[in-house]
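J.: The sequence isn't on hand, but the structure is:
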């Protein structure tokens, strides 16, 4: 799932705007689905932002973004049980309910096919959802193939994930903000800095939380975690079942939540879910799971004009020899 935007920094050869307080890497790589095209393509679109493929394999419908011939999973739903979360990391992102068991307003940055948003809209009574994606085609395909409902409580917005939040009212605030935003294979850096996290903090309700999908095996992880720790008073890590990703829950609450309270919140929220939240609570990683050595807080100093220029430049669809995507190497 994704909501795209500008890269942040002044890295040589990348043509970025603004200055960037940290290593000039592009972020974490998205999980690779396949090097070969899927068997049954339902629709293929070349938008100004993405090369999108929606395909079906038996009961499973998947939205892919294609970069340099590689198919990256953005959303997936199993039609044999469409009201369940099919991917491990999406289930683990429900860890936000262990800190905030009764949200009424939710913001999803990185809409994709709407899998997470659909699931929560169906299961959490009265929940209002704002789903944000930079690409109108992504939203259109989500409505066409992934059954995004047409409901006044479920709003979709074709917008950059940073500008949308900056332009939103701070009151009443969101109770939960989910970050699953990818620019092709990477999270755009302007959605990873302390300045952005401060903006999210200002738009949370008093008991609100931010839930972020992070790849813990990449060189960026220690910088991501250090930046979150600098921006938010409290943070909680939950590893996915396979351990490849960490779901990080950041809270503005000054007090550390106890294991007892987390388990109580799991019991309170459990009736809305079709998997064991108490088992998810048991995956709370109590220690630090990153190396602080050499880790930096990620900053940017964009003016509004520079941010808009960067969004226009770095949300262009990346194809063939013009692509500058690269995995971090150090």
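T.: It's in. Just so it is clear, the model here is predicted, and its values are computed rather than measured.

J.: From here on, just use CA atoms for contacts and neighbour counts.
T.: Noted.

J.: could you pull out the strands for the stretch 51-200 of the chain?
T.: Per DSSP state E, counting those that start in this stretch, the stretch 51-200 of the chain carries strands over the ranges 51-57, 60-67, 70-78, 105-109, 128-133, 154-158, 174-179.

J.: residues near the residue lying closest to residue 39 once chain neighbours are set aside, how many?
T.: Sequence neighbours aside, residue 57 is the residue nearest to residue 39 in space, at 7.0 Å (criterion: CA to CA, 6 or more residues apart in numbering). Counted with other CA atoms under 10 Å, residues neighbouring residue 57 total 12.

J.: mind listing what residue 57 touches?
T.: Neighbouring residues of residue 57 by CA atoms under 8 Å, 6 or more residues apart in numbering: 38-40.

J.: In addition, the following structure is provided for comparison:
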């Protein structure tokens, strides 16, 4: 197997350097000093290589039939591409801070220029209130130094939940702390009244599954059935992540 690293493109913007690298059958999007943001399998851009992205896709299966999704942060577009491939989405909105990221995702990382897809450039903290409501909202805002401030901003997180349609789900890729809890656990418990679920993943992050309201429950058996129905298309099982679902800590 060819393991030689090839630099496909490097660009610089006001936030720093963005690189696209290729190693064998994989391409990587990096920010700053070799901080890996995303990994894409060249032969199938809807393949999710990492557990944290698989867990976020699993979060989408909390909804019976999602028709709309809002992505706060694009990265290489791997999760967005997977959701457009495997879910019955009709409308997909992305808010991405860095203008070069969508171009690189489409040019090198296999993100389709899909007619269902709308990309807006700007800070999600400023633009989320103007986004269309959605059945699914994905929050994954990371820089080369870690999670963006929005991951611990009460009003912003509240706004994210308020963008949900009735029955919708907010899925957050939250930084994990040394004790296995999500970053800002006390804030999250207060804001969402402990009414959410967590999936710890081997990359060290904790994926949060937050319903639109307090009357809404996560029914694991239903999620399991939807995951099983998708298994043949995904070519991997989500069962280990289902087994890891836990109430808010």
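T.: Structure received. Keep in mind it's a predicted model, so treat the numbers as computed, not measured.

J.: May I ask you to name the longest strand in the first structure?
T.: Identified as the longest strand of the first structure according to DSSP state E is strand 204-215.

J.: can you tell me what part of the second structure that one aligns to?
T.: Following TM-score structural alignment, the aligned partner range for strand 204-215 of the first structure in the second structure is 164-175.

J.: Can you give the contact residues for the matching stretch?
T.: Identification of contacts with stretch 164-175 of the second structure by CA under 8 Å, 6+ apart yields 52, 56, 59-60, 62-63, 133-140, 146-147, 151, 160-161, 182-183, 204-213, 216.

J.: What subset of those residues is buried?
T.: Neighbour-count burial (16 or more other CA atoms under 10 Å) applied to those gives 52, 56, 59-60, 62-63, 133-140, 147, 151, 160-161, 182-183, 204-213.

J.: returning to what we had before: now for the residue nearest to residue 39 of the first structure: what does it line up with in the second structure?
T.: Matched by TM-score structural alignment, residue 57 of the first structure corresponds to residue 23 in the second structure.

J.: Rebuild the strands of the stretch 51-200 of the first structure as CSV, extending it with distance to residue 307 of the first structure.
T.: Supplementary listing: the strands of the stretch 51-200 of the first structure in CSV, determined by distance: least, CA to CA, whole Å:
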stretch, distance to residue 307 of the first structure
strand 51-57, 24
strand 60-67, 24
strand 70-78, 25
strand 105-109, 17
strand 128-133, 17
strand 154-158, 17
strand 174-179, 19
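
J.: Just give the number of residues close to the residue nearest to residue 113 of the second structure when sequence neighbours are not counted.
T.: Sequence neighbours aside, residue 106 is the residue nearest to residue 113 of the second structure in space, at 6.9 Å (criterion: CA to CA, 6+ apart). Neighbours of residue 106 of the second structure under the rule other CA under 10 Å: 14.

J.: Residue 106 of the second structure against residue 119, yeah?
T.: No. Look at residue 106 of the second structure against residue 119 with CA atoms under 8 Å: they stay out of range, at 11.8 Å.

J.: hey, where'd the helices end up in the second structure?
T.: Along the second structure, counting by DSSP state H, helices occupy 51-60, 78-86, 100-108, 124-127, 154-162, 185-191, 220-234, 239-243.

J.: Which elements pack onto the fourth one?
T.: On a contact count with 3 or more CA pairs under 8 Å, 6 or more residues apart in numbering; DSSP states H and E, helix 124-127 of the second structure meets strand 91-96.

J.: rerun at 7 Å
T.: Judged by 3 or more CA pairs under 7 Å, 6 or more residues apart in numbering; DSSP states H and E, helix 124-127 of the second structure is in contact with no other helix or strand.

J.: In the first structure, what stretch matches that helix?
T.: Using TM-score structural alignment, the residues of the first structure aligned to helix 124-127 of the second structure are 161-164.

J.: same check, this time on stretch 100-115 of the second structure
T.: Aligning stretch 100-115 of the second structure against the first structure (TM-score structural alignment) gives residues 137-152.

J.: Show me which positions of stretch 45-54 of the second structure end up buried.
T.: Along stretch 45-54 of the second structure, these residues count as buried under the neighbour rule (16+ other CA under 10 Å): 45-48, 51-54.

J.: Show me which of the residues you listed is closest to residue 89 of the second structure.
T.: Set against residue 89 of the second structure, the nearest of the buried residues of stretch 45-54 of the second structure by CA to CA is residue 46 (14.6 Å).

J.: State the distance from the residue mapped onto the closest one from the first structure to residue 192 of the first structure.
T.: In the first structure, the residue paired with residue 46 of the second structure is residue 83, using TM-score structural alignment. Applying CA to CA, to the nearest Å, the value for residue 83 of the first structure to residue 192 of the first structure is 31 Å.

J.: now residue 212 of the first structure
T.: For residue 212 of the first structure, the distance to residue 192 of the first structure equals 10 Å [CA to CA].

J.: that older thread, so how far is the first residue of the match of stretch 100-115 of the second structure from its last?
T.: 20 Å.

J.: Just the residues contacting it, thanks.
T.: 47, 112-114, 118 (CA atoms under 7 Å, 6 or more residues apart in numbering).

J.: Can you lay out the helices of the second structure as JSON lines showing distance to residue 70 of the second structure?
T.: Listed next are the helices of the second structure as JSON lines, based on distance: least, CA to CA, whole Å:
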{"stretch": "helix 51-60", "distance to residue 70 of the second structure": "11"}
{"stretch": "helix 78-86", "distance to residue 70 of the second structure": "9"}
{"stretch": "helix 100-108", "distance to residue 70 of the second structure": "15"}
{"stretch": "helix 124-127", "distance to residue 70 of the second structure": "11"}
{"stretch": "helix 154-162", "distance to residue 70 of the second structure": "9"}
{"stretch": "helix 185-191", "distance to residue 70 of the second structure": "20"}
{"stretch": "helix 220-234", "distance to residue 70 of the second structure": "20"}
{"stretch": "helix 239-243", "distance to residue 70 of the second structure": "23"}
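
J.: and residue 18 of the second structure, which of those helices is closest to it?
T.: For these, proximity to residue 18 of the second structure was assessed by CA to CA; helix 100-108 is nearest, at 8.1 Å.
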